[in-house]
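S.K.: from the sequence below, what's the structure:
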Amino acid sequence: MRADPHVARFAVLRDAAEALLDELAERYMVDRRESKESLGAADALVRMERLMPRTPAAAPLAIAFTETPGIALRLGRWWVETLPGCACAVCDEDPAQLVELVRIQAAALVEGGLWERVRRGVGGSWYESRLIGVGINARREGPLTREDSREARRSGFAAAVQWAPWPLRAMPDDPGADQSQPI
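M.R.: So this is what the prediction gives:
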């Protein structure tokens, strides 16, 4: 079976995600973990890479390498971006724009721009997330199961949580090294 060339063009997302993970792991104090996980109950196992900051006040980043080829970017507890959103020729998403979106969202996360909380209502509980940084000011929300809501509140998400910036790695004394460059 031949691969669809239109879908295959999204392989660049995987390359960009690998490069981003390498850059972040080199620049910030994080632990990098790889595993095989299912993204949903009926989904096959996919490779998942996680970057866990060495401070509990900073939010983790995870990238799942999907079969599309594409990625699912997870920031903090609830922010998830599946790219491409649709790989069909009609939607015609631009891989270069998707790569830029991943970099913008990751930069906002490592700079401490992710805010999350749980809201309780008559019909149940909802998560709320905001991601604010250079080039992004976005908000998302969605329902939580009773168990997820209870676990989130136990973890401190009953009040709004603003994740801290990621701690920088100590750089060698190199006058040419500029730690202020964006990712």
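
S.K.: going forward, measure contacts between C-alpha atoms and count neighbours the same way
M.R.: OK.

S.K.: just checking, residue 55 is part of a strand?
M.R.: No. Per DSSP: H, G, I helix; E, B strand; the rest coil, residue 55 lies outside any strand segment and is coil.

S.K.: surely it meets residue 165?
M.R.: No. Between residue 55 and residue 165 no contact is recorded; they are 9.5 Å apart, counting by Cα atoms under 8 Å.

S.K.: who's more crowded, these two?
M.R.: residue 165 (20 against 14; other Cα atoms under 10 Å).

S.K.: show me what contacts the residue lying closest to the more buried one once chain neighbours are set aside?
M.R.: Distance criterion Cα to Cα, 6 or more residues apart in numbering; nearest residue to residue 165, sequence neighbours excluded, is residue 112 at 3.9 Å. By Cα atoms under 8 Å, 6 or more residues apart in numbering, the contact list for residue 112 reads 58, 162, 163, 164, 165, 166.

S.K.: this one next, for a side-by-side:
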Amino acid sequence: MEDPPEDAYGRVTNPERFASLIPAAEVLIADLGRRFDVVVDRGPAPPSRSRTVATLELVTITPVQRDQAPLTITFTSFPGLYLRAGAWQDFALPACGCDACEEDAEDVLRELAEYAEALTAGRLSERITGRHRAVLEFSWEGDDWRRHGTTTLSAADVKELRARPVQPPADGHWWPWSPCR
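M.R.: Reported below is the predicted structural model:
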């Protein structure tokens, strides 16, 4: 397989191929609000740090129980989504979108569904460990997939993470979302 040309990195000729993410996220938000004991808040998104992608709307889905991980979805002008899951899991869908990466919209839609299913099933774990060097450990488990990793943290990183309003349970393991009554 041949490497993509250098000019394909950073170039996005068809961002609209990800337009289906926006209605899919809306359907997901409605579904989660219907099935689970959560509060759904919608509002303006904070300003984007990107010079090319604007943030449009922020939707926070917060389970009533504090030991259940919240999900925040930020809609972007790309079109795409920024997700914050639990306390410290932040990622973009699509992850890049450039011509070189050749991300496929169907794969990105599948990722959105997988992350939502794992989160609601209580299959996210995140914690800070380490005596001499702080390490952020995370683990996601789906029905047929798993993602995990570690990141070494500076003292400033730990302070910033610990200052966030959402913190994981003491053991790092988030619980499954409670169904609506």
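
S.K.: when you align them, which residue in the second structure goes with the residue nearest to residue 165 of the first structure?
M.R.: Here residue 112 of the first structure is matched to residue 122 in the second structure, going by TM-score structural alignment.

S.K.: point me to the helix or strand that includes residue 61 of the second structure.
M.R.: In this structure, residue 61 of the second structure sits in strand 55-63 according to DSSP states H and E.

S.K.: check the offset of that strand from the chain's centre.
M.R.: 11 Å (Cα atoms, centre = their mean, to the nearest Å).

S.K.: mean per-residue distance, it to the first structure?
M.R.: Following superposition, strand 55-63 of the second structure is found to deviate from the first structure by 1.4 Å on average (mean Cα distance after the TM-score superposition for the first structure).

S.K.: can you show me the strands along the second structure?
M.R.: 38-44, 55-63, 71-76, 80-85, 89-93, 124-129, 134-141, 146-153 (DSSP state E).

S.K.: will you turn the ones you listed into CSV that also has mean neighbour count?
M.R.: Putting the strands of the second structure into CSV (neighbours: other Cα atoms under 10 Å) gives the following:
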stretch, mean neighbour count
strand 38-44, 14
strand 55-63, 20
strand 71-76, 22
strand 80-85, 22
strand 89-93, 15
strand 124-129, 22
strand 134-141, 18
strand 146-153, 13
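
S.K.: a markdown table for those strands, including distance to residue 15 of the second structure?
M.R.: As requested, these are arranged in a markdown table below (distance: least, Cα to Cα, whole Å):
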| stretch | distance to residue 15 of the second structure |
| --- | --- |
| strand 38-44 | 22 |
| strand 55-63 | 15 |
| strand 71-76 | 11 |
| strand 80-85 | 9 |
| strand 89-93 | 12 |
| strand 124-129 | 30 |
| strand 134-141 | 28 |
| strand 146-153 | 26 |
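
S.K.: between these, which gets nearest to residue 109 of the second structure?
M.R.: Residue 109 of the second structure lies closest to strand 89-93 among those, at 8.4 Å (Cα to Cα).

S.K.: what's the matching range in the first structure for that closest one?
M.R.: Against the first structure, strand 89-93 of the second structure falls on residues 79-83 (TM-score structural alignment).

S.K.: compared with the second structure, how much does that stretch deviate?
M.R.: With mean Cα distance after the TM-score superposition for the first structure, stretch 79-83 of the first structure averages 1.6 Å from its match.

S.K.: other residues contacting that stretch?
M.R.: With Cα under 8 Å, 6+ apart, stretch 79-83 of the first structure has contacts from 13, 70, 71, 72, 73, 74, 98, 129, 140.

S.K.: give me that answer again for 10 Å
M.R.: Stretch 79-83 of the first structure is contacted by residues 10, 13-14, 61-66, 68-75, 93, 95, 98-99, 101-102, 105, 114-116, 127-131, 139-141 when judged by Cα atoms under 10 Å, 6 or more residues apart in numbering.

S.K.: chain center to that stretch, what's the gap?
M.R.: Taking mean C-alpha positions (Cα atoms, centre = their mean), stretch 79-83 of the first structure and its chain are 7 Å apart.

S.K.: check stretch 111-129 of the second structure too.
M.R.: For stretch 111-129 of the second structure, the distance to the chain centre is 9 Å (Cα atoms, centre = their mean).

S.K.: same check, this time on stretch 130-146 of the first structure
M.R.: Distance, stretch centre to chain centre, for stretch 130-146 of the first structure: 12 Å (Cα atoms, centre = their mean).

S.K.: what's the separation between whatever residue of the first structure lines up with residue 144 of the second structure and residue 40 of the first structure?
M.R.: Mapped onto the first structure by TM-score structural alignment, residue 144 of the second structure lines up with residue 135. For residue 135 of the first structure, the distance to residue 40 of the first structure (Cα to Cα, to the nearest Å) stands at 30 Å.
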